[in-house]
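A.B. asks: Below are the sequence and a predicted model for it; my questions follow.
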Amino acid sequence: MKFDFALILTVLSAVTGVIWLVDRLFFAKSRNLMVKEGEDMIEPVIVDYARSLFPVLFFVLVLRSFIAEPFRIPSGSMMPTLLQGDFILVNKFSYGLRLPVLNTKVVPLGEPKRGDVIVFRYPGRSETDPEKGVDYIKRVIGLPGDTISVNDDQVTINGQAVAYAPEGVFVGTGASMEMTGSPINKELLPGREHVILDQPGSPFPPGEWTVEPGHYFVMGDNRDHSADSRDWGLVPEANLVGRAMVIWLNCDSPGSLCGDGFDYTRIGDTIR
C-alpha cells in the first residue's frame, strides 16, 4: 500500500484546525468567563494538542504542497545525475500550484521544458498496476507535439538526431558500484546538455512516439537501466509533482543512520 503522506498531513491539519476553531467559537469564552469568576477550569487535553499542533501541521502542509517537497532517490535509473540515496528538494510551483491530495492545478505558472528533471506520479500500465501513483523521477525528452524515436539509445527529436560526446567512464561507490565502468556520454539535448550512462546495446526495442497534447515523454539518464516512456508510455500533465532542484543530503545506507554511506560532497549540488 502506498503511504500517502500528503493525505495524512491534510487530514491531521483539518481535524486539529476544526477542533481548535470549534473550541474558540463555542467553548473558550465561557471557560474563560468561569475562570474569572474563580472556578478552576482546565483546557481539555484534546484542545491543547490541537491548538499546539495545528499551526505546525498547516505550515508543513503549505510548505510541501506549494513551495518545496523532499524526495529520496530510490533507484539508479537517473545515474550519473542522481545516485541512489540522494535526498532532493522538488520545486512545487514551477509547473503551477496544485491542491494537496487532489493534485488539481489552481494557479498555472509554467510548463516543463525539455531537459527538466521532473518528479511525477507514475501513470501505470493499467488501472490495476500496483505501482500506479508512486512518485517517479525522470528527465523530459519530448514535449507535447514532438515526435520522438529511440533506436539503441540514440534519441531523435522531430527528425533531428541528438548528438553525443564521450565524457569518460563512471566510477561508482556503494549501491552505484555495479555501474562502475559504464561509459559516460554528454547528451547534447536542445536547451539542456547533460550526462548519461550508455552501455553498448539496449534492452529496449526501437520505437517512435508522438507526444500527445498535455503529455510528456521522459527517460532516465541511466539509459539501459530505466523503466520510462519507452516501456510504459507518456506522462500526463495532471501527474506532475514538480521540478527537481537540489541535492540536500546523500545517504547510501539502508539503515536509519547514514554511517559510512554519507557523502557530504553531494550536498548542495544543483540538478541539471
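C.D. replies: Cool, got the structure.
A.B. asks: going forward, measure contacts and count neighbours with C-alpha atoms only.
C.D. replies: Fine.
A.B. asks: quick one: contacts of the strand ranked longest in the chain?
C.D. replies: Assignment by DSSP state E gives strand 240-250 as the longest strand of the chain. Residues outside strand 240-250 that contact it (Cα atoms under 8 Å, 6 or more residues apart in numbering): 85-95, 112, 116-121, 261-264, 266-271.
A.B. asks: Which residues are in contact with Val119?
C.D. replies: Val119 makes contact with 90, 135-138, 240-244, according to Cα under 8 Å, 6+ apart.
A.B. asks: Second structure for comparison follows:
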Amino acid sequence: MSVTDNKKAQEGGLGETVKVIVQALLLALVVRTLLFQPFNIPSGSMMNTLLIGDYLFVSKYSYGYSRYSFPFGLAPFSGRIWSAEPERGDVVVFKLPSDNSTDYIKRVIGLPGDEIQMIDGALHINGTPVKRERISDFVEKDSFGVSQPVARFRETLPNGVSYDTLDLNARGFGDNTKVFKVPAGHYFMMGDNRDNSSDSRVESSVGYVPFENLVGRAEVIFFSVSDGQPAWMFWQWPWTVRWDRMFTPL
C-alpha cells in the first residue's frame, strides 16, 4: 500500500468514526427529547418516595409535548401537541411557573376545577378528607449518622393511588391552608414530605402549575447513591449505592 493509499484509509476511518459519533449523539438527543430524560433528586421534598441521590427516568411522551419538552424551550410550535392529561397521584417533573426554567418534581394532587385544602395536616379534596393511615416511622440519619424517626402516613387518593407521606412537624407551615380552587388548564402539586416541600401551597413561588409546564411523568428509579455521595466515584459503589432502590417503579 502506498503512502497515499494509507493516508486515504486513515482519513476514511476517521470519517467513519466521526459519522458514528454524530449518529450516536443525534440518537441520544432524540431519545432525551421525545422519549426518556434522566433526572436526579437534589432535595428531600418527595421523601420517602424519592430520596436525595436517586436517579430516575421521566417519560417525555406521557402528556404530549410542549416547548418545555425541548432543550432551551426551542420548539417549532406553541401550546401542547398529542396531549394527554395527568392522573391524580402521578409524580411529575414540571417547569417552575415563576421562572419557566427550573425543574421541580412533585405529585399531582389537584386537577382542574378541584378544591384543595389542608386541615390539621390532613389533605381534603373537594371538601372530603383523603384516607390517611398512620404506619411505621420513616427512619433517617442526620449529618452525624444519628437515626431520627419521622412520622409516616399512607395516603390514598379518591382514584385509589396510594403513597407514603412524612410529617416532620405536627404544626407545619402547610398543615392548615385556605381552600385552593384549581383553575382550568392547571394542576395542584404537593411534595410527599409535607413539611419540607415548596409546592402549590406556596403561591408566591410555585402556585398552580399550567399544563404547558409539565415535562413528563417519573417512571422508574434506575440508580441511587447515598445522600451526599458523588455518583461518579464508581470505586465506592459497593458501599454508597442503594441497591434496594434500583429499578423501583414510581
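C.D. replies: In hand now; what should we look at? These numbers come from a predicted model, not from an experiment.
A.B. asks: So after superposing, what's the score?
C.D. replies: Once superposed, the chains reach a TM-score of 0.81 (TM-score structural alignment, normalised by the length of structure 2), with 228 aligned residues with a Cα RMSD of 2.8 Å.
A.B. asks: one step back: the contacts of strand 240-250 of structure 1, buried ones only, as a ChimeraX selection?
C.D. replies: Applying 16 or more other Cα atoms under 10 Å to these, the buried members can be selected in ChimeraX as follows:
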select :85,86,87,88,89,90,91,92,93,94,95,112,116,117,118,119,120,121,261,262,266,271
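A.B. asks: how many neighbours does the residue nearest to Asp142 of structure 2 when sequence neighbours are not counted have?
C.D. replies: Excluding its sequence neighbours, the residue lying closest to Asp142 of structure 2 (Cα to Cα, 6 or more residues apart in numbering) is Gln148, at 7.2 Å. By the criterion of other Cα atoms under 10 Å, Gln148 of structure 2 has 11 neighbours.
A.B. asks: residue in structure 1 matching Gln148 of structure 2?
C.D. replies: Alignment note (TM-score structural alignment): Gln148 of structure 2 maps to Thr180 of structure 1.
A.B. asks: picking that back up, tell me the one of the contacts of Val119 of structure 1 nearest Arg223 of structure 1?
C.D. replies: Closest approach between the contacts of Val119 of structure 1 and Arg223 of structure 1, by Cα to Cα: Lys138, at 10.7 Å.
A.B. asks: does the aligned residue in structure 2 for the closest one sit in a helix, a strand or a coil?
C.D. replies: In structure 2, Lys138 of structure 1 lines up with Lys106, judged by TM-score structural alignment. Secondary structure, DSSP: H, G, I helix; E, B strand; the rest coil: Lys106 of structure 2 is strand.
A.B. asks: Quick check: Lys106 of structure 2 touching Met190?
C.D. replies: Yes: Lys106 of structure 2 is within contact range of Met190, at 5.5 Å (criterion: Cα atoms under 8 Å).
A.B. asks: Can you give me the distance of the equivalent of Pro42 of structure 2 over in structure 1 to Leu53 of structure 1?
C.D. replies: For Pro42 of structure 2, the aligned position in structure 1 is Pro74, judged by TM-score structural alignment. With distances taken as Cα to Cα, to the nearest Å, Pro74 of structure 1 is found 31 Å from Leu53 of structure 1.
A.B. asks: and if you look at Leu97 of structure 1?
C.D. replies: 25 Å.
A.B. asks: Pick out whichever of those two has more residues nearby.
C.D. replies: Using other Cα under 10 Å as the criterion, Leu97 of structure 1 and Leu53 rank with Leu97 on top: 21 against 16.
A.B. asks: For that one, which residues are in contact?
C.D. replies: Residues near Leu97 of structure 1 by Cα under 8 Å, 6+ apart: 66, 105-109.
A.B. asks: Excluding chain neighbours, what is closest to it?
C.D. replies: Val107 (5.0 Å).
A.B. asks: do the same with Met179 of structure 1
C.D. replies: Of all residues not flanking Met179 of structure 1 in the chain, Gly172 sits nearest, at 6.4 Å (Cα to Cα, 6+ apart).
A.B. asks: Please give me every residue in contact with the one you found.
C.D. replies: So Gly172 of structure 1 contacts 178-180 (Cα under 8 Å, 6+ apart).
A.B. asks: Can I get those in CSV including secondary structure and distance to Trp20 of structure 1?
C.D. replies: Converted to CSV, the contacts of Gly172 of structure 1 look like this (DSSP: H, G, I helix; E, B strand; the rest coil; distance: Cα to Cα, whole Å):
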residue, secondary structure, distance to Trp20 of structure 1
Glu178, helix, 53
Met179, helix, 54
Thr180, coil, 56
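A.B. asks: That concludes my questions; thank you for your assistance.
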